[in-house]
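Undergrad: Here's a sequence, model it:
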Amino acid sequence: MARRKTGRDVHGWLVVDKPAGITSNAVVNKVRWAFGAKKAGHAGTLDPEATGVLAVALGEATKTVPYITDALKAYRFTVKLGEATNTDDAEGEVIATSDARPTDTEIAEALHAFTGEIMQVPPKFSAVKIDGERAYKLARDDEDFEIAARPLWVDSLEMVARPDADHVTLEMVCGKGGYVRAIARDLGEALGCLGHVIELRRTWSGPFDAEDGVSMDLVEELAKSPDLDDYLRPLEDGLDDLPELKATAEGATRLRHGNPGMVIASDVDYGDEAWASFEGKAVAVGTYRAGELHPSRVFNQ
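TA: Coordinates of the predicted model:
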């Protein structure tokens, strides 16, 4: 018999402005404890030393995580030029150096090759699986292995500051599965000067902005208190990129039981993915077909 989950039924999103020095999973565990929630998850890992938006889903909102994971995300990061590390960030060991330093113009021109649909090889110190093993575990054991390149959509990549000859600050907007560390590594190689990330911040992720994020200090201060619920954002925010359809009362009942339900017609085309609401609450996500939504996910909130 499966063990029954304990905790209260709380549904929605908490946007955390993650500090450096803590893993994404540790943030999720702390948030789940603070709310006393049965279930929690996050929409996109940040490296331990990275800061910024970590969107934590609670309860039924965990069913909307894929829509935030697939959404565009923005990063601001600083690259140290002249050094390559084995982790592609400042946590690793320096494995090569270069005296070359590119000009601002050379950097700006090189960035064009990293926009649009690109192929990216994830860092060896990453959670990518190689024959069932995490790459970072193999790397720690000095195993010899290769990671296959994978496609990444980079919407934009711009230089926003050049503090000195050894550093450049960039802003990137990209799709799912992007590794900022790999961008820094590959840009350094393309410029002939090497490079690695020394500072990284996710400024927004889908509909969630770092400026609206709560601190972990506040989460701990308000833990187990009703006041913490005031910072919870609705489950529906996770469906921001999908069109909304209004369900009829009968349609909502059918949808909640996993059956096709009647929705009020809109400009959604046949076969489009959409979500249905009733009395302001999300009922289901599914495919629109001739006046009905055929559910793929049902919400019980």
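
Undergrad: all contacts plus neighbour counts: C-alpha atoms, from now on.
TA: Fine.

Undergrad: ok, which stretches of the chain are helices?
TA: 24-35, 65-69, 104-111, 135-140, 180-191, 216-221, 249-256 (DSSP state H).

Undergrad: mind listing what Phe145 touches?
TA: Residues near Phe145 by Cα atoms under 8 Å, 6 or more residues apart in numbering: Leu138.

Undergrad: Nearest the middle, which residue of this structure would you pick?
TA: Closest residue to the average C-alpha location of the chain: Gly44 at 2.9 Å, with Cα atoms, centre = their mean.

Undergrad: How many neighbouring residues does the closest residue to Trp204 other than its chain neighbours have?
TA: With Cα to Cα, 6 or more residues apart in numbering as the criterion, Trp204 has its nearest non-adjacent residue at 5.3 Å, and that residue is Ala74. Per other Cα atoms under 10 Å, the neighbour tally for Ala74 reads 21.

Undergrad: mind listing what Ala74 touches?
TA: When contacts are taken as Cα under 8 Å, 6+ apart, Ala74 is in contact with 171-174, 202-205.

Undergrad: now those residues as TSV including neighbour count and distance to Arg185?
TA: TSV is the format used below for the contacts of Ala74 (neighbours: other Cα atoms under 10 Å; distance: Cα to Cα, whole Å):
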residue	neighbour count	distance to Arg185
Glu171	19	15
Met172	21	15
Val173	21	17
Cys174	23	17
Arg202	23	18
Thr203	22	21
Trp204	22	23
Ser205	26	23
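
Undergrad: export those to a markdown table and tack on distance to Glu49?
TA: Output for those, formatted as a markdown table (distance: Cα to Cα, whole Å):
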| residue | distance to Glu49 |
| --- | --- |
| Glu171 | 17 |
| Met172 | 18 |
| Val173 | 20 |
| Cys174 | 20 |
| Arg202 | 12 |
| Thr203 | 15 |
| Trp204 | 17 |
| Ser205 | 18 |
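
Undergrad: one more to put side by side:
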Amino acid sequence: MHEDQPAEPAPQATRPAREGRDGAPRQDGQRQDRPRGRGRPPGDRPKRREISGWVILDKGVGMTSTHAVAAVKRALNAKKAGHAGTLDPLASGILPIALGEATKTVPFVMDGRKAYVFSVTWGVETDTDDAEGRPVATSDDRPTQGEVEAMLPRFVGAIEQVPPRYSAIKIQGERAYDLARDGEVVELVARPVQIDRLAIVAHTPERTVIEAECGKGTYVRAIARDLGRALGCYGHVSALRRTRVGPFAEDQSCTIGALEAAEAEANAALLRPVETALDAVPHVPVSRDMAVRLMRGQPVILRGRDAPTEGKAYATCGGVLVAVGDVERGELVPHRVFHLGGTAPRNG
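TA: Sure thing, here's the model as predicted:
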């Protein structure tokens, strides 16, 4: 289960023969005058809106990240949407969804720290490293809480981690999970990851619940797999919940059910500003003239003792986000410009 890779595609279902209104199989070329799309004539569909901001979704188990984005987009009648880090169908929790101009800030959220609560079931290792896979190794041994606790420090800090065979990592242009499904032996090399914290929440002989805080690219499934191997009892992830992604946490979240039950205008009140994703990036206010230059893709000279001298920064004019880019030798070089409310305000 990994938040920073594309979701694994669902298996393709065989498409049934189309039927006419009387239930008989429909012949090729036979016309049906049924309106498209959920019984609503095309002219009556709500027009998609230009809407920008972040929806912090609490995704339920069983839903793919792609389906979650589509549901949020539909609930708000938004034109454009995307998510900041895949959450597998087996997992629940925080899935930040960017609408409109917020999609330009997705990389900043994906680079942020993540927090999880996950359950490791002992005694079985699976080929997917989670409960959906088939067993590949078993053991009758079960670790004590003390044994698990003593092993956790080995997996904290800057470590090398081998991703699961069923992951979205590309091998010579193909996804690892596609190769694994085709029966090919997938050998993935270890990659550096940062794990800041692992702590036991609950323990029984069969299962241990663990909290984790980690950086981009970390696979929770691999943590469970490697813990089981190190303890000599094998293990796999049987439940996973993401509780934080970058600046976004559970107390800011809403569910699909709540969004679908409300009107689009009411849901818009749940949006968090685009610049929320830039929480860890220095902020510089700029004048209207500077804002115009930035929106044309031109650099501007930053003045003032509080202006950053190097690194990432974002600029606002009159409280409106204008651009994000790199500060180089005292100049802000824009890499992304934003169109939030048209022309930048006159008083900035």
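
Undergrad: if we can go back for a sec, mean neighbour count, the helices of structure 1: which tops it?
TA: Greatest average neighbour count among the helices of structure 1 goes to helix 180-191 (a mean of 21), per mean count of other Cα atoms under 10 Å.

Undergrad: Pull the contacting residues for the aligned partner of Leu321 of structure 2 in structure 1.
TA: If you follow Leu321 of structure 2 across to structure 1 using TM-score structural alignment, you land on Ala282. Ala282 of structure 1 sits next to 235-236, 275-276, 299 when contact means Cα under 8 Å, 6+ apart.

Undergrad: any idea which of the contacts of Ala74 of structure 1 is closest to Ala148 of structure 1?
TA: Using Cα to Cα, Cys174 comes nearest to Ala148 of structure 1 of those, at 19.4 Å.

Undergrad: so what's that closest one up against?
TA: 72-74, 152-156.

Undergrad: Go again with 10 Å.
TA: 71-75, 115-117, 152-157, 180, 205 (Cα atoms under 10 Å, 6 or more residues apart in numbering).

Undergrad: Going along the chain, name the strands of the stretch 1-150 of structure 2.
TA: Secondary structure of the stretch 1-150 of structure 2 (DSSP state E, counting those that start in this stretch): strands at 53-59, 81-83, 92-99, 114-122, 124-126, 135-138.

Undergrad: residues in structure 1 matched by the fifth one, start to end?
TA: This points to strand 124-126 of structure 2. With TM-score structural alignment as the criterion, strand 124-126 of structure 2 aligns to 83-85.

Undergrad: any idea how far Asp279 of structure 2 is from Ala98 of structure 2?
TA: 15 Å (Cα to Cα, to the nearest Å).

Undergrad: Show me which of these two is the more surrounded one.
TA: Neighbour count, other Cα under 10 Å: between Ala98 of structure 2 and Asp279, Ala98 has more, with 29 against 14.

Undergrad: residues contacting the more buried one?
TA: Going by Cα under 10 Å, 6+ apart, Ala98 of structure 2 touches 51-56, 69, 72-73, 80-84, 104-106, 271-272, 274, 277.

Undergrad: what's the answer for Thr87 of structure 1, then?
TA: 93-95, 123-126, 136, 139, 181-182, 185, 196-197.

Undergrad: Glu91 of structure 1: neighbouring residues, count only.
TA: Applying other Cα under 10 Å, we find 14 residues neighbouring Glu91 of structure 1.

Undergrad: Now do it against His196 of structure 1, distance only.
TA: Distance of Glu91 of structure 1 to His196 of structure 1, computed by Cα to Cα: 10 Å.

Undergrad: repeat for Ser156 of structure 1
TA: Counting by Cα to Cα, the separation of Ser156 of structure 1 from His196 of structure 1 is 19 Å.
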